[in-house]
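# Structure here, sequence nowhere to be found:
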């Protein structure tokens, strides 16, 4: 389940589709809640500095609320389940609107494609994926590519 803020109707639907594609790719059911916001350059820059010590605008930031370990057993997260939704809150994702525009233009594809790609990237981070070394980066990229293909979205 996705809570989205400052997103268009098309973006909300694309987020929903991307979320379910990520779940399919990881072999998971809909047990999760993610808060997703589209923000401006100043907000994402200050969040990047505050949380990562990097003083620059970035395209996407993910803030996990729990550390996910596979194979996933919800019993391990029983204390983290939201009693109102019955879902495990994974965390927050912030995407910078102007970076979506810039990168879509740079890569020669639509803004919606870039938005979905960054959303998938952020969700994979919440599920514990990273790209800090070559092996992890290759694994994360393979998942991203498979998810984008599942969505029928290519470059």
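Now that the structure is in, tell me what you want to look at. Treat the numbers as computed from the prediction; the structure is a model and nothing was measured.
# CA atoms for contacts and neighbours, from now on please.
Will do.
# Please, where are all the helices along the protein?
All helices of the chain, identified by DSSP state H, fall at 9-26, 41-52, 97-107, 111-126, 134-150.
# Can you tell me which of those helices is packed in deepest?
Most buried of those, by mean neighbour count (mean count of other CA atoms under 10 Å): helix 111-126, with a mean of 22.
# And it, how far out from the chain middle?
Centroid displacement of helix 111-126 relative to its chain, using CA atoms, centre = their mean, to the nearest Å, is 5 Å.
# helices or strands next to that helix in the packing?
Contact here means 3 or more CA pairs under 8 Å, 6 or more residues apart in numbering; DSSP states H and E; on that basis helix 111-126 packs against helix 9-26, strand 60-64, strand 88-96, helix 97-107, helix 134-150.
# quick revisit: can you add distance to residue 2 and give the helices of the chain back as a markdown table?
Shown next, in a markdown table, are these (distance: least, CA to CA, whole Å):
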| stretch | distance to residue 2 |
| --- | --- |
| helix 9-26 | 7 |
| helix 41-52 | 20 |
| helix 97-107 | 18 |
| helix 111-126 | 11 |
| helix 134-150 | 17 |
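# just to revisit the earlier point, output the helices and strands packed on helix 111-126 as JSON lines; include the columns distance to residue 125.
Output for the helices and strands packed on helix 111-126, formatted as JSON lines (distance: least, CA to CA, whole Å):
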{"stretch": "helix 9-26", "distance to residue 125": "11"}
{"stretch": "strand 60-64", "distance to residue 125": "6"}
{"stretch": "strand 88-96", "distance to residue 125": "9"}
{"stretch": "helix 97-107", "distance to residue 125": "18"}
{"stretch": "helix 134-150", "distance to residue 125": "9"}
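# try it against this one:
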């Protein structure tokens, strides 16, 4: 999938955007989503926005860290393609259709990350990885599935931390 990153124009500010796109592309590769066609839209949104989306789409009141929507056709074949892009370019009309969307809340990452010993930027990347794993058919509703997903998150995050600095994407 082609990755496109969008962020609401509100604090915290995003910095190192191109490196963040490289991190997200590597995460996508590690999860196995890079073989699928279409556009993966990753939206960084505030607490109010994600709460509204959470209520409108799932009927849940309040904020959440990440929401994932898979718009791909069932049994869609994988292809060999990997590209990332950002929304500052004028190629929107040339983009393939949106295959999936991940909404990540940096506000929650800032509030919760330090509680788990994570920098808010690192926590934000973890939320994106979590969303990607959902797109790769990981689930976290049952305890066994949740353990499997946490192990996959740990594996991807460890690989990303070996290759990238994950602590400077949000200007705090």
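Structure's in. What do you need? What you see is a predicted model, and the numbers here were worked out from it, not measured in a lab.
# returning to that earlier point: select, out of the helices and strands packed on helix 111-126 of the first structure, the one closest to residue 113 of the first structure.
Evaluated over those, closeness to residue 113 of the first structure peaks at helix 97-107, with 7.6 Å, by CA to CA.
# which helices and strands does that closest one pack with?
helix 111-126.
# In the second structure, what stretch matches the helix it packs on?
Against the second structure, the aligned range for helix 111-126 of the first structure is residues 120-135 (TM-score structural alignment).
# quick revisit: any idea which of the helices and strands packed on helix 111-126 of the first structure gets closest to residue 37 of the first structure?
strand 88-96 (5.0 Å).
# which helices and strands sit right next to the closest one?
So strand 88-96 of the first structure, by 3+ CA pairs under 8 Å, 6+ apart, packs with strand 32-39, helix 41-52, strand 60-64, helix 111-126.
# Please name whichever of those is nearest to residue 97 of the first structure.
Closest among those, using CA to CA: strand 32-39, at 6.1 Å.
# Can you get me a residue count around residue 75 of the second structure?
Other residues lying near residue 75 of the second structure total 6 when counted by other CA atoms under 10 Å.
# Ok, residue 73 of the first structure next?
Neighbour number of residue 73 of the first structure under other CA under 10 Å is 10.
# Leaving out the residues flanking it, which one is nearest to the residue most central in space within the second structure?
In the second structure, the centroid-proximal residue (CA atoms, centre = their mean) is residue 128; its distance is 2.3 Å. Residue nearest to residue 128 of the second structure in three dimensions, not counting chain neighbours: residue 104, with 6.5 Å by CA to CA, 6 or more residues apart in numbering.
# The one you found maps to what in the first structure?
Aligning on TM-score structural alignment places residue 104 of the second structure opposite residue 95 in the first structure.
# Pretty sure its match sits against residue 37.
Yes - with contact defined as CA atoms under 8 Å, residue 95 of the first structure reaches residue 37; the gap is 6.4 Å.
# between those two, which one's more packed in?
residue 95 (24 against 17).
# For residue 135 of the first structure, see how far away the more buried one is.
In this view, residue 95 of the first structure and residue 135 of the first structure are 25 Å apart by CA to CA, to the nearest Å.
# quick one on the thing from earlier: got the helices and strands packed on strand 88-96 of the first structure as TSV, with distance to residue 7 of the first structure columns?
As requested, these are exported to TSV (distance: least, CA to CA, whole Å):
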stretch	distance to residue 7 of the first structure
strand 32-39	6
helix 41-52	16
strand 60-64	15
helix 111-126	10
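# which one of those lies closest to residue 74 of the first structure?
Checking these against residue 74 of the first structure by CA to CA gives strand 32-39 as the closest, at 10.1 Å.
# Have a look at how far, on average, that closest one is from the second structure.
On superposition with the second structure, the average gap between strand 32-39 of the first structure and its aligned counterparts reaches 1.5 Å (mean CA distance after the TM-score superposition for the first structure).
# who does that strand touch, helix- and strand-wise?
Secondary elements touching strand 32-39 of the first structure (3+ CA pairs under 8 Å, 6+ apart): strand 2-5, strand 88-96.
# just checking, residue 146 of the second structure touches residue 133?
No - using CA under 8 Å as the test, residue 146 of the second structure is too far from residue 133 to be in contact (11.3 Å).
# and for these two, which residues touch both?
Counting by CA atoms under 8 Å, 6 or more residues apart in numbering, the residues touching both residue 146 of the second structure and residue 133 are residue 139.
# hmm, back to that, would you mind finding the most buried of the helices and strands packed on strand 32-39 of the first structure?
Taking mean count of other CA under 10 Å, strand 88-96 is the most buried of these, at a mean of 23.
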